[in-house]
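1. Got a predicted structure here, sequence first:
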Amino acid sequence: MVALNFPKYSFRFKNSENKIAVFDELRKKFVVLTPEEWVRQHVVQFLILDKNYPKNHINVEKQLKLGKLTKRYDAVVFKPNGEIKVVVECKAPHIKITQEVFDQVARYNLSLKADYLMLTNGINHYYCKLDYKAEKYEFLRELPAYKIS
């Protein structure tokens, strides 16, 4: 897999049915190592090890209802009260983060109502804070670290 713009993390791999799999410590199972999964696994480690978000507050690859559509989010970080702190959209490293990608995570967030959005292809990372009262968002240099609120 390609080197990503994250600190170096250690991962467990196995070869299964001629496919490489990586151990997902949140799902507690090996998952096929696709380029997008490689980015997601780095994001999970980044959230836990670098931003100090509790592992039990992070959820990956869950279904989301958007009207009549069923979608899947890549990762979310929950607050202790169950509200959503961060929504993360991961793309494979060769996928550019465009307005269309930003619009995708913004649509997901219509029902999730997160405080922050993170978009990444593993090379470029974008973070923004949402202000629902003023109906605007502000791009940030980095995602805030976990703190009990």
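-> Nice, I can see it.

2. only C-alpha atoms for contact and neighbour calcs from this point on.
-> Fine.

3. ok, the residue positioned nearest the centre of the chain - contacts?
-> Centroid-nearest residue in the chain: Val88, 3.0 Å away (criterion: C-alpha atoms, centre = their mean). Going by C-alpha atoms under 8 Å, 6 or more residues apart in numbering, Val88 touches Tyr73, Asp74, Ala75, Val76, Val105, Leu117, Met118, Leu119, Thr120.

4. Use this one as the comparison:
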Amino acid sequence: MSSNQDPAWIFPLYDLRLQRRPQGLYVWDIIRKQYVSLQPEEWVRQQTLQYLIQGLGYPQGWVQVERGLRYGIKQLRTDVVLYHPQTTQPWVLIECKAPEIPLSESTLHQALTYQAKLQAQVICLTNGLRWLTAIQNDSGKWVFEEAMLPPYAQMMS
């Protein structure tokens, strides 16, 4: 899936617990506590989880993966949601894409659809090669910039 020498990845690469099965390769999801099929988007999601928890210090207990959402008649699933430890409300919404999928208007629209239901304070988009972070400005418009999410201690201060 990747090479530790590949300088294009935006976060450090973590060793993931893998399992080969007749159906293919599976990866241990530290949040869902189960093996899931290792597809390119799942690889980005698992690396993102490791980066959030090990690299940035976000508490594992406040992280949810693939939360189901009802949007009209559609059933949607968010990739990663971080909850605020003081309010217990959705805090950061992270939408992961496979590395070959560009972060586009479509990706942004998908995240904003989830945001409309969750009301998180921060939206992040990543494909492992880019990371965009957005907050709402005073007029309510989401402003995206090429910036990683700050460490947990900084977000809490």
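-> Sure thing, it's come through. Keep in mind that this is a model prediction, so the values were computed, not measured.

5. Would you mind finding the match for the residue nearest to the centre of structure 1 in structure 2?
-> Counting by TM-score structural alignment, Val88 of structure 1 lines up with Ile94 in structure 2.

6. For its match, give its distance to Tyr83 of structure 2.
-> 11 Å (C-alpha to C-alpha, to the nearest Å).

7. What count of nearby residues applies to the alignment partner in structure 1 of Leu112 of structure 2?
-> Counting by TM-score structural alignment, Leu112 of structure 2 corresponds to Ala106 in structure 1. Neighbour count for Ala106 of structure 1, taken as other C-alpha atoms under 10 Å: 17.

8. The one 3 residues further on too?
-> Summarising burial for Asn109 of structure 1: neighbours were counted as other C-alpha under 10 Å, giving 20.

9. Ok, Tyr51 of structure 2 next?
-> By other C-alpha under 10 Å, the residues close to Tyr51 of structure 2 number 18.

10. Kindly confirm my reading that it forms part of a helix.
-> Yes. Under DSSP: H, G, I helix; E, B strand; the rest coil, Tyr51 of structure 2 sits within a helix.

11. residue contacts, the aligned partner of it in structure 1?
-> Using TM-score structural alignment, the equivalent of Tyr51 of structure 2 in structure 1 is Phe46. By C-alpha under 8 Å, 6+ apart, Phe46 of structure 1 lies in contact with Phe6, Pro7.
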